[in-house]
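Asks: Can you look at this prediction? I've put the sequence above it.
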Amino acid sequence: MASKVKVWATIISFTASRIFFFFIFFQIPLFRFPCRIGKCTTPMELTSSQLIASEAIPSGVVKALLYPGAVGKAIINRKPIPKYNKLLETYNMKDLKRYPITTDLQHIEVLAGSYLAVAGAIIGLVKSRRLGFFGMLLLIWGLHKDPRSSKGHPSFKYYKDAIFICYPTMSIAVFSAFLSIKDDVKKIVSCFKWTFLKSKYK
């Protein structure tokens, strides 16, 4: 029984981690949020724009992160695949240093959640970790509590339609991030197995 539980947990977490990676790296829209490039719809866009602006890592690394999603979007929208060396222009990520970083730090939960989601998607391909799941929860919390979306805020009229969560895709991303945690999946499978055996031999 223990071996079957371990096998099922491995299969589920392996599949879920690949689904989560697909959602993050192929930039499936999960939300809408005002950012440095105008409007961000994925954790990858938020993370990449911040990395470019802060010059934390070389732009070539950021372009490598962005390219799978850019190719996917081009294919889905039946548009020409963007050139690799023009990728930052395509995403409107040129000259981002002119924007003050303090405006980003006001929405630290959304930024931190995006960073953790991207890092969790990468690490999840190699080893089961809770990083991606915590990132998604932090991201949702930050989007919900953003002061600009509250009626009392001076910018509410402008931002009321700018901050939005796409619940169908966001739900799948959060669910797959959770199921990619092998230890937790093992406990769930064990519970289901034990419940099934109890009902069978009653």
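Replies: Arrived safely, thanks for sending.
Asks: Every contact and neighbour count from this point should use C-alpha atoms.
Replies: Will do.
Asks: Which secondary structure elements does the top strand by length along the chain sit against?
Replies: Counting by DSSP state E, the longest strand found in the chain is strand 31-35. Where contact means 3 or more CA pairs under 8 Å, 6 or more residues apart in numbering; DSSP states H and E, strand 31-35 is packed against strand 38-40, strand 164-165.
Asks: then this one, side by side with the first:
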Amino acid sequence: MGSSKRLAKLISTIAFSTYFVIIIFQLPIFSVPCRTGICKTPLELTSSQLIASEVFPLFIVKALIYPGTVAKAIFKQKTIPSYRSLLHNFNTRTISVESELQRLEVLAGSYLCVGGAILGLIKPGRMGLFGILLLMLGLIREPIMGKSDLTRAKGIQIHPTIFIALVSAFFSIRSDVREIIRTFNLKRVGKAKYY
């Protein structure tokens, strides 16, 4: 019993760490038109909305996007941008309200993904999983429902990284992982009785 709890804790910790790295260090999981041009991560989409709505102070948005910007600069072997010049790439071009409402699931899913990654530092929960599922629903629904107007779905892409984020978000929920391990152990014990 104790070993299954330890195993569940280990699996959920590794899974949450993977999910956190994907979201906070801004690994591309989709491509969708947004205020900054094309957003490829939930954090980019969330940040562009937060800047445009002016709900949060800019230093909070900068603190959110700075780790990903540093990681991208290191990966591309470029100079690390200064903290002050961080938001120069975030031009807030106007997008029609109709266009934003069409991608409401993607926007809400992005907020939940970022919230799940941040709140998961305290205790991983289902917020990140719901965010990824909502994102996938919005990204898949757009091309299917927009059959008549293919230009709307033109800039939308789903990267394979989204499936890694989905699996890691699911396995970061410790109670679910513990239930899977318990079920697997019961099946294994049941098979051993027959032999």
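Replies: Looks like it came in fine. Predicted model only: the values in this text are computed from it and were never measured.
Asks: TM-score of the superposition?
Replies: Once superposed, the chains reach a TM-score of 0.93 (TM-score structural alignment, normalised by the length of the second structure), with 194 aligned residues with a CA RMSD of 1.8 Å.
Asks: so what corresponds to M136 of the first structure in the second structure?
Replies: In the second structure, M136 of the first structure lines up with I132, judged by TM-score structural alignment.
Asks: Please give the number of neighbouring residues around its match.
Replies: Per other CA atoms under 10 Å, the neighbour tally for I132 of the second structure reads 29.
Asks: next one: G2 of the second structure
Replies: Around G2 of the second structure there are 7 residues (other CA under 10 Å).
Asks: buried ones in whichever helix or strand I140 of the first structure is part of?
Replies: Assigned by DSSP states H and E, I140 of the first structure falls within helix 131-145. Neighbour counts using 16 or more other CA atoms under 10 Å place L131, G132, F133, F134, G135, M136, L137, L138, L139, I140, G142, L143 of helix 131-145 of the first structure among the buried residues.
Asks: So which bit of the first structure is stretch 101-114 of the second structure matched to?
Replies: Going by TM-score structural alignment: stretch 101-114 of the second structure matches residues 105-118.
Asks: so where is the longest strand of the first structure in the second structure?
Replies: Going by TM-score structural alignment: strand 31-35 of the first structure matches residues 30-34.
Asks: how big's the offset between that stretch and the first structure?
Replies: Here the mean offset of stretch 30-34 of the second structure against the first structure after fitting is 0.6 Å, by mean CA distance after the TM-score superposition for the first structure.
Asks: now that stretch, how far from the centre of its chain.
Replies: Here stretch 30-34 of the second structure shows a centroid-to-chain-centroid distance of 13 Å under the convention CA atoms, centre = their mean, to the nearest Å.
Asks: what's next to that stretch, contact-wise?
Replies: Outside stretch 30-34 of the second structure, the residues that touch it by CA atoms under 8 Å, 6 or more residues apart in numbering are 38-41, 45, 48, 95, 155-159, 162.
Asks: For P68 of the first structure, which non-adjacent residue is spatially closest?
Replies: Leaving aside its sequence neighbours, P68 of the first structure sits nearest to F26 (CA to CA, 6 or more residues apart in numbering; 5.7 Å).
Asks: A74 is in contact with that neighbour, correct?
Replies: No. Using CA atoms under 8 Å, F26 of the first structure is not in contact with A74, being 11.0 Å away.
Asks: which of the two has more neighbours?
Replies: Using other CA under 10 Å, the more surrounded residue of F26 of the first structure and A74 is F26, with 20 against 13.
Asks: give the contact list for the more buried one.
Replies: Taking CA under 8 Å, 6+ apart as the test, what F26 of the first structure contacts is P68, G69, A70, G72, K73.
Asks: wait, what's in contact with the last one?
Replies: Neighbour list for K73 of the first structure: F26 [criterion: CA under 8 Å, 6+ apart].
Asks: any idea how far I12 of the first structure is from it?
Replies: 27 Å (CA to CA, to the nearest Å).
Asks: what about the longest helix along the second structure, how far off from the first structure?
Replies: Using DSSP state H, we find that the single longest helix of the second structure is helix 2-24. Superposing on the first structure and averaging over aligned pairs (mean CA distance after the TM-score superposition for the first structure), helix 2-24 of the second structure comes out at 0.9 Å.
Asks: Identify each buried residue in stretch 68-81 of the second structure, please.
Replies: By neighbour count on 16+ other CA under 10 Å, the buried set for stretch 68-81 of the second structure is G68, T69, V70, A71, K72.
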